[in-house]
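A.B. asks: structure for this input, please:
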Amino acid sequence: MIINPVAGLGGRVGLKGSDGAEIQHQALELGGRSESFERTLQALRKLSQISDSLELFTYPGEMGEAAVREAGLNPVVLGAIQTGYTTPEDTVRAAEDMAARQVDLILFAGGDGTARNIYSAIGQSIPVLGIPAGVKMHSGVYAVNPEAAGQAIVQFLTNTLSETRETEVMDLDEEAYRQGRVSARLYGYMQVPANRKCIQNVKVRSQSESATLMGISQDVVNNMEPNRIYIIGPGTTTRSIMERLGLDNTLIGVDVVRNGELVASDASERRLWELIKDQPATVIVTAIGGQGHIFGRGNQQLSPRILKQLGRENIQIVATKDKLLAIPGKTLLVDTGDSQLNQSLSGFTKVVTGFMESTMCRVSA
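C.D. replies: Next up is the predicted model:
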């Protein structure tokens, strides 16, 4: 078990990632916090049923030991760290130390940068599984949510579903990402449990037709209500709505409009809360191509408190038919970090797919 304790630090505050000491410092100054500890706990609690037959290695303190012990498990602690100052090199060293013990699987919490670090240390020599805790998780090594990670581990280690498959390790250029350019790179492949239900696909970039996007944006704009706040989530599908309104768009951020005017650009979670806590509001989001997530991947500004304040009835989903057809099981996914909220968002919901066109899709935790 390896935790990247700074994973996801920049998500809520709109920094599009957490790579690098400067960005981490900036995120902390803005009030950002990592959720890797809590999300790891959610996964580890699933392991209690096999704890008697489990030998679990981890690194000290915030890199795993604290969460493992909080989950009621007794780890073998390896290595040493400088508390509060962990680095990617610590992650690499931890993976190498565990590989030297010939472990059956490495479970780690982080984002795409963490997956790259693990890959650089072990390649395909040991199966891995990621607990999604970062800002961007385009790689196919992550479970759909923390609980699914724990479930997949139990099935893998008890030979219920012990085969593996090869999947991609992807990462974005964060600096380009912050400037609105999506520049993804394939770094290699790792082995993960062959559990299609619990593990996400690699993200697929949208190839939507412009005419379809024009129809979606026209439908959404036609139905916008006066004096209501509209939070426009990231993505090329939602960008078409901003273009229809003639407003500047943050492709990989969250923008806010009201009465056809831009209220906030690239808003943080704190800014969103200030805007909606006393005002009627709707959030418009699209699904991640190839994965199906509508919350919990690249839009962490839409936090549990924001979504609870909005309510399920004020969540609008837009997507082309081609995108929906390419999602495994045609099921949209939610991974907000709040299990109760995930369940409340589950069920069938309307998705706008064109001008005066919609379809019903299942949303699942």
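A.B. asks: hey, let's count contacts and neighbours off CA atoms from now on
C.D. replies: Will do.
A.B. asks: quick one, what contacts the most centrally placed residue in the chain?
C.D. replies: Central residue of the chain (C-alpha atoms, centre = their mean): R297, 2.9 Å from the mean position. Shown in contact with R297 (C-alpha atoms under 8 Å, 6 or more residues apart in numbering): V135, K136, M137, I288, D335.
A.B. asks: tabulate these (CSV), appending distance to A43, neighbour count and secondary structure.
C.D. replies: Formatted as CSV, the contacts of R297 follow (distance: C-alpha to C-alpha, whole Å; neighbours: other C-alpha atoms under 10 Å; DSSP: H, G, I helix; E, B strand; the rest coil):
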residue, distance to A43, neighbour count, secondary structure
V135, 18, 27, coil
K136, 19, 26, coil
M137, 17, 27, coil
I288, 23, 27, coil
D335, 13, 23, coil
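A.B. asks: can you get me a residue count around L213?
C.D. replies: Look at L213: counted by other C-alpha atoms under 10 Å, it has 24 neighbours.
A.B. asks: what helix or strand is the residue nearest to the centre of the chain located in?
C.D. replies: Using DSSP states H and E, R297 falls within no helix or strand.
A.B. asks: circling back to that earlier point, from the contacts of R297, which single one is nearest I153?
C.D. replies: Minimum separation from I153 among the contacts of R297 (C-alpha to C-alpha) is found for D335, which lies at 18.3 Å.
A.B. asks: just checking, V285 touches N314?
C.D. replies: No: counting by C-alpha atoms under 8 Å, N314 is not a contact partner of V285; they are 11.0 Å apart.
A.B. asks: sequence B follows; please return its structure for comparison with A:
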Amino acid sequence: MSRFKLGFIINPIAGIGGSVALKGSDGQGTPEQALALGATAKANFRASQALEVLLPYKEQLVIYTANDLMGAECAAALGFCVETLYHSEGEMTSALDTQKAVDTLLARDIDILLFAGGDGTARDICQQVGDSFPVLGIPAGCKIHSGVYAVTPKAAGRVIELMVTKQLVTLTEADVMDIDESLFRDGIVKAKRFGEMQIPSELRYIQAVKSGGKESDELVLQDIAADIIEQMDDELFIIGSGSTTAFIMEELGLENTLLGVDVLHQQEVVANDMTESDLWSLIRERQPGQVKLVITLIGGQGHVFGRGNQQLSPRIIQAIGKENIIIVATKSKLAALDNRPLIADTGDADLDKALSGYFPVTTGYKDQVLYPLSSPE
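C.D. replies: A predicted model of the protein is given here:
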């Protein structure tokens, strides 16, 4: 019986700048800067979460990939049959390595290309593939605006599982989006559509393209902000990224990092755009209940952790405590999820499960709704 031929590529530096507030890995010298600041690469870990779903089918597939951290190490460590077809030069890979690896794998008549990265990786692959060949992304970057990604790494594995087990999967076209990271680091979101790629369509597992722009219902945002501001006493308030939380800062007249994490005390800024290590130094000595976290969801996707806020690491979230997490969102943003749950994808499976359940979401002044939050599938 012929084996399923899975093309597999990892961008090892995808998302490396997230935990140190660099907002991504694009740009010359950015990966090196992130490493110097203490960042750790997590793309291989995210990719392994996807492949673990396929372990029961090891004998039914062969993985064609690139050397070392571009795929071979991850797949081989899990015991898959691996053929390494592309070899990069040096440890710090580039967009050119991704593109050359794609060309090499396509020449071996693979069934689908599974890749781990962010929007920059999707753009690099789109330049080589276009809309002529099926691909699927494992989310591993800071920016996940493109519709070619599964909602979580495990969800990507589930989609491939459907194909390996010969279930019918519809192909559809999805947008490849990316934003200007230099503007992104200044708090400006300027997204651009770069093209389309074919993806296996399974709506439980494939994310919606992120909604852009700020909330238009200013009155509702004012009500949400008033509710949160009234709660601010002597605790530290960590304000997560997003336009909804940014409105709280605007109402306070404070400088805000739209795409970062800020910390307040008694309605004044302690620090803006904090890294994970900065946050840890600030909160690790605090007693339970002395730190509150205000976060919102990514429009169209439902993620509250694991998208654009890697500064909020598992140890940060655990130190804060579930009971001190305040989720804010307009009802229209929740309705746009079409009954899909909120998602906690922290990278720690036990923590994701601990966070799961019905969460109170602040939707106005003294107005909350209970909404389900789940761990990645």
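A.B. asks: picking that back up, who has more neighbours, V285 and N314 of the first structure?
C.D. replies: V285 (24 against 15).
A.B. asks: any idea how far L351 of the second structure is from the aligned residue in the second structure for that one?
C.D. replies: Correspondence of V285 of the first structure to the second structure, assessed by TM-score structural alignment: I295. The spacing between I295 of the second structure and L351 of the second structure, counted by C-alpha to C-alpha, to the nearest Å, is 17 Å.
A.B. asks: one step back: need the contacts of R297 of the first structure in a markdown table (columns: distance to V202 of the first structure).
C.D. replies: Listed next are those as a markdown table, based on distance: C-alpha to C-alpha, whole Å:
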| residue | distance to V202 of the first structure |
| --- | --- |
| V135 | 15 |
| K136 | 11 |
| M137 | 8 |
| I288 | 10 |
| D335 | 16 |
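A.B. asks: of those, closest to I122 of the first structure?
C.D. replies: When these are ranked by distance to I122 of the first structure (C-alpha to C-alpha), M137 comes first, at 19.4 Å.
A.B. asks: burial check on whatever residue of the second structure lines up with I252 of the first structure, number of neighbours?
C.D. replies: Using TM-score structural alignment, the equivalent of I252 of the first structure in the second structure is L259. As a burial measure, L259 of the second structure scores 23 neighbours (other C-alpha under 10 Å).
A.B. asks: who touches L259 of the second structure in this structure?
C.D. replies: Applying C-alpha under 8 Å, 6+ apart to L259 of the second structure gives the contacts K23, F184, R185, G187, S241, G242, G308.
A.B. asks: just tell me what the last one corresponds to in the first structure.
C.D. replies: Read it as G308 of the second structure. Counting by TM-score structural alignment, G308 of the second structure lines up with G298 in the first structure.
A.B. asks: buried residues, stretch 144-163 of the second structure. List them.
C.D. replies: Using 16 or more other C-alpha atoms under 10 Å as the test for burial, stretch 144-163 of the second structure gives 144-161.
A.B. asks: next: stretch 111-122 of the first structure.
C.D. replies: For stretch 111-122 of the first structure, a neighbour-count test (16+ other C-alpha under 10 Å) marks G111, D112, G113, T114, A115, R116, N117, I118, Y119, A121, I122 as buried.
A.B. asks: now the fifth one, what's its secondary structure?
C.D. replies: Meaning A115 of the first structure. Assigned with DSSP: H, G, I helix; E, B strand; the rest coil, A115 of the first structure falls in the helix class.
A.B. asks: and it, what pairs with it in the second structure?
C.D. replies: By TM-score structural alignment, A115 of the first structure lines up with A122.
A.B. asks: surely its match and I179 touch.
C.D. replies: No: using C-alpha under 8 Å, A122 of the second structure makes no contact with I179, being 12.0 Å away.
A.B. asks: helices along the stretch 101-250 of the first structure, start to end?
C.D. replies: For the stretch 101-250 of the first structure, applying DSSP state H, counting those that start in this stretch gives helices covering 112-122, 146-157, 174-178, 210-222, 236-245.
A.B. asks: wait, I meant the stretch 251-365 of the first structure
C.D. replies: Secondary structure of the stretch 251-365 of the first structure, counting by DSSP H, counting those that start in this stretch: helices at 269-276, 304-310, 321-325, 339-345.
A.B. asks: among these, which is nearest A67 of the first structure?
C.D. replies: Each of the helices of the stretch 251-365 of the first structure has some distance to A67 of the first structure by C-alpha to C-alpha; the shortest is helix 339-345, at 18.0 Å.
A.B. asks: what's the matching range in the second structure for that closest one?
C.D. replies: With TM-score structural alignment as the criterion, helix 339-345 of the first structure aligns to 349-355.
A.B. asks: returning to that earlier point: out of the contacts of L259 of the second structure, which is nearest to K5 of the second structure?
C.D. replies: Proximity of the contacts of L259 of the second structure to K5 of the second structure (C-alpha to C-alpha) peaks at G308, which lies at 32.3 Å.
A.B. asks: the closest one: what's it in contact with?
C.D. replies: Contacts of G308 of the second structure by C-alpha under 8 Å, 6+ apart are G18, K23, C142, K143, S241, L259, G260.
A.B. asks: buried residues in the match of helix 339-345 of the first structure, which are they?
C.D. replies: Going by neighbour count (16+ other C-alpha under 10 Å), the buried part of stretch 349-355 of the second structure is L351, D352, L355.
A.B. asks: make TSV out of the residues you listed and add distance to P341 of the second structure.
C.D. replies: Shown next, in TSV, are these (distance: C-alpha to C-alpha, whole Å):
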residue	distance to P341 of the second structure
L351	17
D352	13
L355	12
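A.B. asks: hmm, back to that, the helices of the stretch 251-365 of the first structure into TSV, with extra columns for distance to L47 of the first structure?
C.D. replies: Listed next are these as TSV, based on distance: least, C-alpha to C-alpha, whole Å:
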stretch	distance to L47 of the first structure
helix 269-276	33
helix 304-310	26
helix 321-325	33
helix 339-345	17
